[in-house]
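Enquirer: Okay, here's the prediction I keep looking at, along with the sequence it came from:
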Amino acid sequence: MTALKLAFRLLMRDARAGELTLLTLALLVAVGCSTAISLFADRMQRTMTLQAGEFLAGDLVLTSSSPVAESWLGEAGNRGLRQAQTIDFSSVLLENQEMLLAAVKAVSDQYPLRGVLKTADSDSGQDDVSTSGPSIGEVWVEPRILPALNLAIGDWLTVGEKPLRIAKILRYEPDKAGDFYSFSPRVMMNQVDLAATGVIQPGSHVHYYYQFAGEAGRLSQFKNWLQPQLQPSQRILDIHEDRPQLGSALDRAERYLGLAGVAVVVIAGVAIAMAAARYSERHFNGVALLRCLGADQSTIFRLYVVQFCVLGVIASGLGCAIGWIGQQGLLHFLRPLLPKQLAEPGISGVGYGFAIGMAVLLGFASPPLLRLREVSPLRVFRRDLAPLPVRAWLVYGTALALVAGLVWRYTGDTQLIVAVLGGGALALLVLALVVAMLLRALRLLAPRLSLAGRFGLLGVVRKGRGSIGQILAFSITLAAMSLSFSVRNDVLEQWRQQLPEKAPNHFVLNIIPEQRDALQAELNAAGIEASRMYPVIRGRLVAINGEAVQKRVSKDSRGEAATHRELSLTWTERLPDDNTLVRGQAWPVEAEPGWVSVEEKLAQSLAIRVGDELRFTVGSEQVHGRVANIRSLRWDTMKPNFYMIFSPGSLDGFPSTYLTSFYLSPEAKAVLHTIVKRFPSLTILEVDQIVAQIADILRQLSKAIDLVLYFALLAGFTVLFAAVYGTLDVRMHEAALMRALGAGRGWLHLAHAIEFGIIGWIAGLLAVMLAQAVLYALYAGVMHLPFKVDVMPFILLPVGAAGMVTIAAYWGLRQVVRQSPLLVLRRF
């Protein structure tokens, strides 16, 4: 108890003296950022679980491209599961001389099993909640259908060959998916009326959904029974594997925010290590006195560990409160991407932030604390007797273990962890060597400078390892801040610029061969420049070199998505202009049948190489193709793209349709009615809303990135001031000597400004080089965008860094020149 009371007294004394200010600030930043991101991710996960019905309209959903066996539904009934069914397809509606492509959903009487439908009797009417769909002979329609077809509530709408009365306006459906169908206006009808429409014919593109609800144990047993029997075109969806409301954009947002949070924690950890180093050095004399009074090494270590634990508890608690507020900011910025009803913040997210605070504090501050236990009692008589430094492996090992754990939490990717840690260690080594060479080169300039300039320059060179450590800390911090700005502005803007100004915003599907030339003439007459028309048949990849493709598929990979559905297969004499060969050779104009070109990412996911033999099923027949080349392509051009392209003649004998895409301005939309009237079998998909939604997602994500950037800036400034205050005592002694020799305050300010200006300039130069290297890897390896070196950061960042570091040094060292030389010299 005596030791505990002494620890509290020493902690309060240090707090009043300002010894722990920077360390506490850095800890607040790290905990606040980690807690905010952790709470955000935790709320999203629990929202998925709590609102499963709002996403899938059932606890479990089976999706298929064709009706499933009745025995499967019977098995679900035998297990006591409630069932519902929906059938989704596209259809062109013709009313009052107007045409409209609509997404039709035929629902059973039991739909929805989870969640509710919301309807209204008029555009301005209040929403009514319904637990079942339309009655037989009725349809519910989204509001935009009525003005588009000049209809009103109570009118008749013909779907295929079946007239149905418009009973209500459909405002909300729980399981509306984020695909092409969600951008077409919805028509909901009763499943009993579907056969009378005559719309679904052999070869029609239809999605069947079978919803199940019941006890968790029975659902799990049914899923385990059903899983082995699924065909490649069938898939089971549950809340843990499918997130239709959020989409991949939110998953990527969580991952990016998490990795950005790791960067903030690392930067704050550097500040904690610097502040703890100065703290321990200032307590060497006090510890030596305690050793003389009988305290052993274990007592000393426990004494200061208790202080840091108490400090960690207080600062982490405050940081969790800051994080709580921060996650509310994240939710505000990302509100358009999130479900309407969110789970309340959980204690687990706060607990994670608190644990991160304690781990960061003890992990980065433990090496300096370990030095305190090594202080010799003889230091009472010999002030120059410093304890031996802690082994380097302990310092770096603690930091690397913490970073690896954080990266693993947000990515679960071992390769990424190795790349981050290995690349980071290599970058630090290279930067250290570069800094050492720069300092050696700068020494040659000293004789040509003024006295203040020479003193400032030699202040950098003379400290050697200390200066290298400061410059590396500054450069990594500045690089992280620069990358945050670049991702916030340049990368997102570069992505937008990659989309051509008049990117195709309409896709035309189901062009029968007999109408191909006539449609092309119609487009030319309307002044519409369309992309190439590609023949398309539907087929599924089933084997690679005789091995079932499922054996090469990894979970959640591009290969899994491509092999669990039918692919659009095409053939052409020449590859598309915006496709680039990566490996292999393009086939000649007179190529033999049987060759196939594979998209690069799919080839990587399935380990496909040039020369491999691929087997496809088209209908009931088998098609073989040997890989001639692997090509990269850009999916964001909004032009037709294909995973598989065959050489001419490879798919002869199979019935095919054509597809193309074109750009149409909003003012010219009327021409679509003329095209659809002349070619009623066409399916035209308007993707303007897709492009608009992508742009909106980018805007929302950039706002969320801003919040993390603010944490990074705060962490960067704590590093800056920690580095300045870390040498405060030595500088006070040096300043006292210089003033005793006649130096004035202005001269000392100038010398300090030159010293830290040099440190800042070198750190800024290294930071921009490091940031440009990371951006190159990001552009080329992740985003597949062309990289262009920007000259302005090489000018602005070193100058800005020099100014920022100089200002921080002036503020932090202002008390150095104000101290009386006599008092300082007596103290030392």
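Expert: Arrived safely.
Enquirer: When you work out contacts or count neighbours from here on, use the C-alpha atoms and nothing else.
Expert: Noted.
Enquirer: mind checking how far Ala562 is from Thr63?
Expert: 15 Å (C-alpha to C-alpha, to the nearest Å).
Enquirer: Which of these two has more residues huddled nearby?
Expert: Legend: neighbour count by other C-alpha atoms under 10 Å for Ala562 and Thr63, higher for Thr63 (21 against 16).
Enquirer: Regarding that one, which helix or strand does it belong to?
Expert: strand 60-64 (DSSP states H and E).
Enquirer: immediately after that strand, which helix or strand?
Expert: Taking DSSP H and E, what comes next after strand 60-64 is helix 70-78.
Enquirer: Point out the other helices and strands that that following helix packs with.
Expert: When contacts are defined as 3 or more C-alpha pairs under 8 Å, 6 or more residues apart in numbering; DSSP states H and E, helix 70-78 packs onto strand 82-95, helix 216-226.
Enquirer: Just say which of these is most tucked in.
Expert: Ranked by average neighbour count under the criterion mean count of other C-alpha atoms under 10 Å, the helices and strands packed on helix 70-78 are headed by strand 82-95 at a mean of 20.
Enquirer: Contacts for that strand, please.
Expert: 76-77, 99-113, 149-150, 157-160, 181, 191, 199, 205-214, 680, 683 (C-alpha atoms under 8 Å, 6 or more residues apart in numbering).
Enquirer: and the angle for the helix or strand just after that strand with strand 82-95?
Expert: Counting by DSSP H and E, the next helix or strand C-terminal to strand 82-95 is strand 98-107. Note on geometry: by axes from the mean of the first three to the mean of the last three C-alpha atoms, to 10 degrees, strand 98-107 and strand 82-95 are set 170 degrees apart in direction.
Enquirer: ok, and here's another one to check against it:
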Amino acid sequence: MALRDARASKTRLLLFMSSLVLGIAAVVVIQLFSTNLKANLSLQSKALMGADYIIDSDEIPTDRAQEIIDSLKPDASEVTFVSMAAFPKNSGTKLVKVRGMEGDFPFYGSMDTQPKAAARNYQKEKTALVDATLMLQYNIKAGDSIKIGELTLPIAGALTNIPGATTVSTSVAPSVIIPKVLIEQTQLLQFGSRKEYQYYFKAADTLNLDRLEKELEPQLDLVDADLDTHTSTSRRLGRRYDNISKFLNLVAFIALILGCIGIASSIQIYIKEKLALTAVLKCLGTSSLQSFLIYLIQVAAIGFLGGLFGTLIGVGLQSVIPYFLEDFLPFQVQISIDPISLIVGILLGVLMSVLFAVLPLLSTWFVSPLRVLRVGNGNLAAPKAVQIAIYIVIVATLFLISYWLLDDFIYALSFIGGTAVTFIVLAGVGLLLMRIIRKKFPRNWGYPSRQALMNLFRPNNQTLVLITSIGLGAFLVSTLFFTRDLLLQKTDVEQSASNPNLIILDVQTDQRTELKSIMKQNGIPVLDDIPIVTMRMSKINSRSVDEIERDTTREVRSWVLNHEFRTTYRSELTASENILEGSWQPRSDATETIPISISENVARDALLEIGDRVTFNVQGVLMPTQITSIRSVDWSQLQPNFNILFPVGVLENAPQFNVVTTAVADEAASARLQSALVSRFPNLTIIDLRQAFILIKDILEKVSWVINFMALFSMLTGIIVLIGSVRTSKYQRIKESVLLRTIGARDRQILKISALEYVFLGLLGSLVGVLLAVVATLGLALFVFQEAFVPSWIPFLIIVPGITLIVVIIGLSNIREVLGSSPLEVLRKTN
């Protein structure tokens, strides 16, 4: 019976199925991406690192650290730091990542260069390998020279690939590889320079890396060094990319929920039209269970086919996500088909379709055979207890699926709660609209307008389902648009003339006067001249750092104990700082205990409070301090911010270097200043924040493409739900239009009635969705980004009219058979 009835209603059932397809496709494509990514991380973990394990240190290794390193016999080593590089050919300058390499690195993967021989010979020939994109930007070729600090050497070739590098990381500071033996000649490793020493190891196949890490990590922590194995790095990268997958999974899941709501609504209308047939079947002896199973089998088959087609589409689209994220991935993702993801897609189709359709299907269980003789519909709803039980099962199932996607109880609960609130608001708007129209019906309006408004609350109306589906799609897309706009707006604000856009690092004390003179000659102002003093914690209250590190039950985070703090002193707080506790002391003449201010993250991770004492080691000199204030710091602002802040009058005579900030008018002025400074002071590191802003915008654009691509599934699903809902009630609408034609309505009036109804629905649904997006983004701006939010008018001018137009076009397609045909002819066709 299910098969026979399905043949007669195949068009409608195909529309039900299409509601599921895109939601399933979205879930499957992200699942496949996540599975392939994890598999690639596992298979390529050695190639990502280029070695089996690495020991690294931010400073020259201590005697004990060097003893451990030598005992393991490193196969290669490097020293890495960021500096300015100059190209004598055209006087160009650029911030680069200098990597002084020694040994045959990498052991896995490859260092690709043009020409290929350059990677093999650069150490022997004492030449440089320069990032290929950087060479292209500055029109540099093999054979030209590069100047790093006081060292000038020829360029052997273009570096096109090295393990672990991504497009984003090389955009900030492109790599320049030189022989390690030449690093000393650059004269760039001075006081205050940030550098890193790395030692690469190729392990025997029998070595247990997890055991090695477990035994060596505590020993290396005590000597300010760290160990990373290819397996731990793979796990860390996996967690990072897993967060992206989880977010995209939620967007896909919303599309699936939206499709399921469309199924529930469409099935409800479909079953209402089948109740008379069900009553006839019961007159012929069909049981309630049999009549229920006839349509349940149809829904399950719809779910299976929807899951199957959605899975196939997901398989076809699986290469799209890696394409958008390739700049963020340190390797090329090899695409493969995971059978589990395919099975999950099909099972989700069956589960979600049955779950959301079971409540409307229960009407067939409670229909009476007497309905054959009755004209009214009667109350065929399931008992309240059954309805509540079904709703509980639906919510519980959605929670379990979201928990499976997020692997976090609180996040899953928040997602379900947020989704429920959005649906409740949209449904509440629909119900409120129907109530207002009934009570405040404009009886002085023209006939087409009154009839269109009546259609919003008449039997078989589509107000709730259409406002919900339209509003949710508009909400998703608008929220993503507003959020991206908020982030881009933040970078635009940072580029205003009152804020620095050029930061000069590593300015030595004896260079400050001449540097400022050069800036003045170029007409460039000095906005900030910030002294930097490096120090480490030696004692927290009465316990030494060494004692705390040896305590296996400690709650103090290890980074605080091992970190080299770059601190400053000044008499005023900046705009990015606010005092949370205590009071800021701008000046101190104390010689015994110095009042300081710490950031809230240091207070949290070091378990420090107002009044606690911390002793710092400043280049061998111990300085006792007392915490008198705790600050919040806006680290998102691209300006120097500090964890530890000293008052004026204490650190002036300590070993220090300076950071100078300025604002340049354009790229040409920036290039001139950088060229003048680097030629005179090769040790300087200059960061052009305008380039950072461009990079941030590029990253946001690429990420927004991925998010918008996933949101497109929700939008298309909403459109399909709309088509399904409208087409499901096609015959009901045709009969109403025929009745209007019979009593004398003209084609123009019928067209106007339908158009106005769908204008009301499309306009209200999309407008509510965009307004909800404004509220959601305002919450993000206030509580997450802590920025002012001024919503763009683009969603109101494009999304609202665009969705409304689509709704009207789909709605009017319902009555095209009525227009231009006689009532009798139309009724014969539809019957």
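Expert: Nice, thanks for sending it over. Here the structure is a predicted model, which means the values were calculated and not measured.
Enquirer: Let me see the TM-score of these two.
Expert: Once superposed, the chains reach a TM-score of 0.82 (TM-score structural alignment, normalised by the length of structure 1), with 806 aligned residues with a C-alpha RMSD of 4.7 Å.
Enquirer: what residue lies at the spatial centre of structure 2?
Expert: Ile244 (5.7 Å; C-alpha atoms, centre = their mean).
Enquirer: Beyond the helix or strand harbouring that residue, next helix or strand please.
Expert: Here Ile244 of structure 2 sits within helix 230-283, counting by DSSP H and E. Next along the chain after helix 230-283 of structure 2, taking DSSP H and E as the criterion, comes helix 288-317.
Enquirer: Would you mark the buried spots in that following helix?
Expert: Neighbour-count burial for helix 288-317 of structure 2 flags 288, 290-315, 317 (criterion: 16 or more other C-alpha atoms under 10 Å).
Enquirer: average offset between it and structure 1?
Expert: Following the fit onto structure 1, the mean deviation recorded for helix 288-317 of structure 2 is 3.0 Å by mean C-alpha distance after the TM-score superposition for structure 1.
Enquirer: And the following helix or strand past that helix, what does it pack against?
Expert: Helices and strands here follow DSSP H and E; after helix 288-317 of structure 2, the next one along the chain is helix 320-325. Applying 3+ C-alpha pairs under 8 Å, 6+ apart, we find helix 320-325 of structure 2 packed against helix 10-43, helix 689-728.
Enquirer: Distance from stretch 120-138 of structure 2 to the middle of the chain?
Expert: 35 Å (C-alpha atoms, centre = their mean, to the nearest Å).
Enquirer: And that stretch, what's buried?
Expert: 122-123, 126-135.
Enquirer: Which residue ranges of the stretch 451-600 of structure 2 form helices?
Expert: Secondary structure of the stretch 451-600 of structure 2 by DSSP state H, counting those that start in this stretch: the helices cover 463-494, 512-521, 545-550, 558-562, 600-606.
Enquirer: closest one to Tyr323 of structure 2 among these?
Expert: helix 463-494 (20.1 Å; C-alpha to C-alpha).
Enquirer: related to what we said a few turns ago, quick one, which of the helices and strands packed on helix 320-325 of structure 2 gets closest to Leu767 of structure 2.
Expert: Using C-alpha to C-alpha as the measure, helix 689-728 is the one of these that comes nearest Leu767 of structure 2, at 14.8 Å.
Enquirer: That closest one vs helix 463-494, what angle?
Expert: 170 degrees.
Enquirer: and helix 689-728 of structure 2, how far from structure 1 on average?
Expert: Per aligned residue, helix 689-728 of structure 2 averages 3.0 Å (mean C-alpha distance after the TM-score superposition for structure 1).
Enquirer: What is the subsequent helix or strand relative to that helix?
Expert: helix 730-742.
Enquirer: and the helix or strand following that following helix, which residues are buried?
Expert: Sequence order places helix 747-783 as the next helix or strand after helix 730-742 of structure 2, per DSSP H and E. Across helix 747-783 of structure 2, burial judged by 16+ other C-alpha under 10 Å covers 747, 749-774, 776-778, 780-781.
Enquirer: before we move on, the earlier item: would you tell me which of the helices and strands packed on helix 70-78 of structure 1 gets closest to Asp242 of structure 1?
Expert: Using C-alpha to C-alpha, the helices and strands packed on helix 70-78 of structure 1 put helix 216-226 closest to Asp242 of structure 1, at 14.8 Å.
Enquirer: ok, back up a step: what's the mean deviation for the strand holding Thr63 of structure 1 versus structure 2?
Expert: Looks like 2.4 Å for strand 60-64 of structure 1 (mean C-alpha distance after the TM-score superposition for structure 1).
Enquirer: Relative to structure 2, which residues correspond to that strand?
Expert: Strand 60-64 of structure 1 corresponds to residues 53-57 in structure 2, going by TM-score structural alignment.
Enquirer: Of all the helices of the stretch 451-600 of structure 2, which one comes closest to Leu361 of structure 2?
Expert: Among the helices of the stretch 451-600 of structure 2, helix 463-494 sits nearest to Leu361 of structure 2 (C-alpha to C-alpha), with 17.2 Å.
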